[in-house]
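Colleague: Sequence isn't available, so here's the structure alone:
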């Protein structure tokens, strides 16, 4: 009886061991060899990093997206934005220091993204007007130092991760950002989209989807681009004005001082007995009040009316009948003058810029802490009214963010970056 029980117990233990081993093999096989597959109804998160090397500063944007199954349009969940000043172009004589300024931003981006996502996150830097206006050799030296820096970080790099962006691309990317955030990209031919005017430090872009066939017939071929956005094919009008961003327009309106020189310029845009030294990239200017001319707003605006006509800002009559978003320095100055809310943004008219310029360009209203405010407001009013031909009662919208997300061209550029590296 004892032997029978012992034998029976041994058989039970042996069978149990066999079952345990088989179960462990099955578990290990399925765990180590089967891919992690997403169910059709689930989503996954991914990231993208875009650095905007602008004329006045460098900014890093880290975007967190969610890709829903069955949808070609990613959902933007969150974004991180940090910046450093001065801009990369200011390091033309010291490229290594320029790269070091970008490294600070990359460290911030790296700390924001989970480590297990580093190797699948694309990274790119696109420089704008500041580097476009540098001599080719100086610009390339800066870009090469940043390329070396990028290779030390664990992110995915596209074919050309560090580059000077074409002004037209900057306009298209900004237009995509605005309309993505407005959720207006779904219409055929861009018929429900809104136009965008982006005024940076060194250049300005206007972008919109033409609604009338006559526009395409009149426009220059180089200004019409075929783009595909999340499966929707559209024809876009885009023009970039290099050299008439806010900062460069200050120089251009004062007869365009040559780089590397300290020059004195007299202007009707400053009050009596005021002198101010100002530097924009390699150019340094000493502004003085023009004692022979003082007409306040009228005299100052005349300078920018002339500039607007020389630069041929008149594009197409159709823009006067389309809704437009204006951003970057348009937003900054409008918020500063309390034309719109500094946090929420809002709607404004061209006349509101004209009125703000008239109010500010008076000796008794002059603020020495904001010496260029009169000049800038005259510039904005002239570009909109005299350049683009908007009526004074035209309503424009300007917002720093839409749905809590920043209206920067970097988001539109990141969509292309993700597509290129996926």
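Modeller: Sure, I can see it. Here the structure is a predicted model, which means the values were calculated and not measured. Numbering: from 1, shown residues only.
Colleague: From here on, just use CA atoms for contacts and neighbour counts.
Modeller: Fine.
Colleague: Can you name the next helix or strand after the helix or strand residue 6 falls within?
Modeller: Taking DSSP states H and E as the criterion, the element that holds residue 6 is helix 2-33. As assigned by DSSP H and E, the chain's next helix or strand after helix 2-33 is strand 43-53.
Colleague: next up, a second structure to put side by side with the first:
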């Protein structure tokens, strides 16, 4: 289907409820897609504005993205005019035993959407929630109870609630939709070029890598579930993509400590050489609380810490051969946050770092643990894990440059924008 026709489908979907109510939009939905053009009660050259709302239910927080699109000319693709973004912590999974609280979290963020979307547009603005690894790690019944509370909150809202508006997203879709977001924002998709950029996303419970391979050997040597094809804007893409559940930065802490999936948590203390000998704390993740400490009489420092973190990635992460070459990658989420915490980049501007920059800084932090005990007790563990993940996991060279950013063109670099495209365009992922 031509690009214009696909976007006209988008406009048709957005006008669904308004057309049903005959509120003066003047859009004739009975004609074929190629003939559907918006006919508004406004000047012919006026811009057409529409909205979409995406909730990102992550393992460490819930975020709302309210997107405003503008269609200046029916003969052109719409533009993303702006994004309204807000987040709350903790994530929905923290309310596994009190799911009604999760519903209140969503209601709180829906108030943000009401302010961002004009009242007259509420009934035809779709709202969707996609949950990620935090809920994938929960027992199915507890995860479903949380989703049920979200659905109740959505149905109470004035927004358009499509079928299957609330569900847990699989890791492959998460990686692909983040790739779609970044390549849309950097202009690669509109240009229909093969010069795309790769994406690295590091969440609390999982991590994703996605890129368009340059070499056939990358596809041929990859495990079957690491290659995905999808159609977007009349183009078929064949991506290398995989999500590693349990390899997010918070889950990696627990795996390295031997705490992930452990029983009798109230009686056990999990120790690590990545922590100061004086450190002892109750730490919560995914609705569970763990007793964590340094090793009072044990060795500390980068070398010992690296050995612990290596166990988290060794034999788990596949190494695509072409990552030894000069692929361009955008890295975000905890790649960005930990780089800020470590002083590698400025939080407002982001920046570019080499893989070895994480390694150099990790050695400095881990060999002076007492300096960070009060303010950043996990920094050694986290930055060492990132170093290990990039080098021994994915196989990046020390000299590989990563672009670290929270936003591109003032829009969050998450999978959420890709998710609203998925809703509008029905991206077919194989």
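Modeller: Cool, got the structure. Every value quoted in this text rests on a predicted model; they were computed, and no experiment measured them.
Colleague: circling back to that earlier point, please state the offset of the helix holding residue 6 of structure 1 from the chain centre?
Modeller: Mean-position distance between helix 2-33 of structure 1 and its chain equals 63 Å (CA atoms, centre = their mean, to the nearest Å).
Colleague: What residues sit buried inside it?
Modeller: For helix 2-33 of structure 1, the neighbour count (16 or more other CA atoms under 10 Å) marks no residue as buried.
Colleague: same question, stretch 292-311 of structure 2
Modeller: Within stretch 292-311 of structure 2, the residues scored as buried using 16+ other CA under 10 Å are 292-296, 299-302, 305-310.
Colleague: Can you get me the start-to-end distance on it?
Modeller: Length of stretch 292-311 of structure 2, first residue to last, CA to CA, to the nearest Å: 18 Å.
Colleague: so stretch 343-353 of structure 2 matches what in structure 1?
Modeller: Under TM-score structural alignment, stretch 343-353 of structure 2 corresponds to residues 338-348 of structure 1.
Colleague: Quick check: end-to-end length of the matching stretch?
Modeller: Start-to-end, stretch 338-348 of structure 1 (CA to CA) is 11 Å.
Colleague: Okay, helices next: where are they in the stretch 301-422 of structure 1?
Modeller: With DSSP state H, counting those that start in this stretch, the ranges of helices along the stretch 301-422 of structure 1 come out as 329-336, 350-360, 373-381, 409-421.
Colleague: Just list the residues touching the spatially closest residue to residue 14 of structure 2 that is not a sequence neighbour, thanks.
Modeller: Distances taken as CA to CA, 6 or more residues apart in numbering place residue 124 nearest to residue 14 of structure 2, at 5.9 Å, with adjacent residues excluded. Residue 124 of structure 2 sits next to 14, 15, 16, 17, 18, 159, 160 when contact means CA atoms under 8 Å, 6 or more residues apart in numbering.
Colleague: Kindly recompute the last result at 6 Å.
Modeller: By CA atoms under 6 Å, 6 or more residues apart in numbering, the residues touching residue 124 of structure 2 are 14, 17, 18, 160.
Colleague: and what of residue 177 of structure 2?
Modeller: Applying CA under 6 Å, 6+ apart, one finds that residue 177 of structure 2 lies in contact with 415, 418.
Colleague: angle of the helix or strand it falls within against helix 416-425?
Modeller: Per DSSP H and E, residue 177 of structure 2 falls inside helix 171-185. If you take axes from the mean of the first three to the mean of the last three CA atoms, to 10 degrees, helix 171-185 of structure 2 sits at 100 degrees to helix 416-425.
Colleague: ok so, going back, which of the helices of the stretch 301-422 of structure 1 sits most buried?
Modeller: Mean neighbour count (mean count of other CA atoms under 10 Å) peaks for helix 373-381 among the helices of the stretch 301-422 of structure 1, with a mean of 26.
Colleague: Can you check which part of structure 2 that helix sits on?
Modeller: Going by TM-score structural alignment, helix 373-381 of structure 1 lines up with residues 379-387 of structure 2.
Colleague: distance from that stretch to structure 1 after superposition?
Modeller: Its aligned residues in structure 1 lie a mean 0.6 Å from stretch 379-387 of structure 2 after superposition (mean CA distance after the TM-score superposition for structure 1).
Colleague: Give me the contact list for that stretch.
Modeller: Residues from elsewhere that reach stretch 379-387 of structure 2 (CA under 6 Å, 6+ apart): 274, 309, 358, 359, 362, 365, 366.
Colleague: re earlier: what would the contacts of residue 124 of structure 2 look like in TSV with secondary structure and distance to residue 90 of structure 2?
Modeller: Shown next, in TSV, are these (DSSP: H, G, I helix; E, B strand; the rest coil; distance: CA to CA, whole Å):
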residue	secondary structure	distance to residue 90 of structure 2
14	helix	32
17	helix	34
18	helix	36
160	strand	26
